[in-house]
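Q: only the shape, not the letters, is given here:
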């Protein structure tokens, strides 16, 4: 038997099952049937579905688990964002002590056939793609040797920790991050072309110059969305194939053999 109760904002559907059993188990809802045999129980079980979500709720365990997972995810995001902004500020501070001789030069786009590919001054897609691939050879993530002419001035840059706009800020962050690295290795593994974007799959590892010499290692891919008006990159979205907190833990883990020194 099914009973449905409807309130202004909540629908509760209850399904009532009846069955006879020979021995009394621990049950929340039960009553003794005195019609035939006093050793038998007439068990009534009520299961209710709340809110039309399609699930049946017998207790509060599912709600508690969901709440705990949400809280844990929010805390992980907060820690990652805190570490991201802290590294940005640390990079800015380190740049104040960096010699001007170590400042990276800004590559420029080398146009084929004298420049743009159309009368609308849209840069040819192949030129942008070749430029990005050349930037990978320069490990632009950690050197700051990025070709800013391949990006819109207000290009959006996003990664698992957050996002911001401005190619100048991106170049500065990459340059400053590079000053915190002892050595690094970055390689473009595969390139894919789509209608509105290109995707570069990469592999990256580095040893940080912190006293405990942590090692960061990851694979991932970056989406380069191209503007229809200029042909330049208007969105640069990084995806890391490691859990968010794994990167944070790598940053805090001393290099193997560090404590034996």
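A: On my side now, so go ahead. Keep in mind that what you see is a predicted model, and the values were worked out from it rather than measured. Numbers count the residues shown, from 1 in each chain.
Q: only C-alpha atoms for contact and neighbour calcs from this point on.
A: Noted.
Q: need the contact list for residue 132.
A: 147, 150 (Cα atoms under 8 Å, 6 or more residues apart in numbering).
Q: put this next to the first one:
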């Protein structure tokens, strides 16, 4: 029993040590002004300084139902590829919308768009929409696949993975929260984000 406890403690110490390394690497990225591309599971971190929350886009499209919002998001994902380009319909998102994924947690549409603009290389990154539907009066859910390259100096490659997004609408019908879960862990995402890629970039799927 004692040996088993010691083994469990050793495993815990190993995890703790690895986390310290990950935190240090993420800190270095933030220190040089790079947004965090990843972290570890279930501990989303705020993105680095991205400026104050400010109004973006035109007049907000309030009063839309979940089905109507789903139709707009379908275009934004399938055509606009907004996870890698930032080309989304700003008018359906609240300016203080919260964006959460396994690695980052940021409040503010303007901040989110700033982060997207300095993250993926849109020429070699792609979003494949697998499905989107309204699942309630104030919820829309989407399934998708994403892969590509980050614009960091060491040319990291993000191998294709699948994700699920839940959009929550507020009382006015605007998207108040976008929450993602992924088929890969945050640790895997971090490893990819700090792994150099050599040779020319190419389409991954």
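A: Now that the structure is in, tell me what you want to look at. Not measured: the values here are computed from a predicted model.
Q: residue boundaries of the helices in the stretch 51-200 of the first structure?
A: Counting by DSSP state H, counting those that start in this stretch, the stretch 51-200 of the first structure has helices at residues 61-96, 125-137, 140-143, 167-178.
Q: what ranges do the strands span in the first structure?
A: Remark: strands assigned in the first structure by DSSP state E are 2-6, 11-21, 30-32, 41-50, 151-159, 162-165, 181-193, 197-208, 215-226, 233-240.
Q: now for the equivalent of residue 215 of the first structure over in the second structure, how many residues are close by?
A: Alignment note: residue 215 of the first structure maps to residue 157 in the second structure; criterion TM-score structural alignment. Residues near residue 157 of the second structure, counting by other Cα atoms under 10 Å, number 26.
Q: same deal with residue 8 of the second structure?
A: By other Cα under 10 Å, 12 other residues sit near residue 8 of the second structure.
Q: also residue 257 of the first structure?
A: Residue 257 of the first structure sits with 8 neighbouring residues when counted by other Cα under 10 Å.
Q: what of residue 23 of the second structure?
A: In terms of burial, residue 23 of the second structure registers 14 neighbours under the definition other Cα under 10 Å.
Q: and what of the one 10 residues further on?
A: Here the neighbour count serves as a burial measure; for residue 33 of the second structure (other Cα under 10 Å) it reads 12.
Q: okay, the residue opposite it in the first structure once aligned and residue 253 of the first structure: tell me how far apart.
A: In the first structure, the residue matched to residue 33 of the second structure (TM-score structural alignment) is residue 89. Per Cα to Cα, to the nearest Å, residue 89 of the first structure is found 21 Å from residue 253 of the first structure.
Q: got it, and residue 204 of the first structure?
A: Distance of residue 204 of the first structure to residue 253 of the first structure, computed by Cα to Cα: 17 Å.
Q: now do residue 73 of the first structure
A: Per Cα to Cα, residue 73 of the first structure is found 21 Å from residue 253 of the first structure.
Q: what's the answer for residue 14 of the first structure, then?
A: Separation of residue 14 of the first structure from residue 253 of the first structure (Cα to Cα): 53 Å.
Q: with adjacent residues omitted, what lies nearest to residue 163 of the second structure?
A: Nearest residue to residue 163 of the second structure, sequence neighbours excluded (Cα to Cα, 6 or more residues apart in numbering): residue 182, at 4.3 Å.
Q: contact partners for the equivalent of that neighbour over in the first structure?
A: Residue correspondence to the first structure (TM-score structural alignment): residue 182 of the second structure is matched to residue 240. Going by Cα under 8 Å, 6+ apart, residue 240 of the first structure touches 159, 160, 218, 219, 220, 221.
Q: again with residue 173 of the second structure
A: By Cα under 8 Å, 6+ apart, residue 173 of the second structure lies in contact with 61, 62, 63, 64, 65, 66, 92, 138.
Q: right, and the second one touches residue 169 too?
A: It stands for residue 62 of the second structure. No - in this structure, residue 62 of the second structure is not within contact of residue 169 by Cα atoms under 8 Å, at 10.3 Å.
Q: number of nearby residues for the aligned residue in the second structure for residue 169 of the first structure?
A: Correspondence of residue 169 of the first structure to the second structure, assessed by TM-score structural alignment: residue 111. By the measure other Cα under 10 Å, the count of residues near residue 111 of the second structure is 24.
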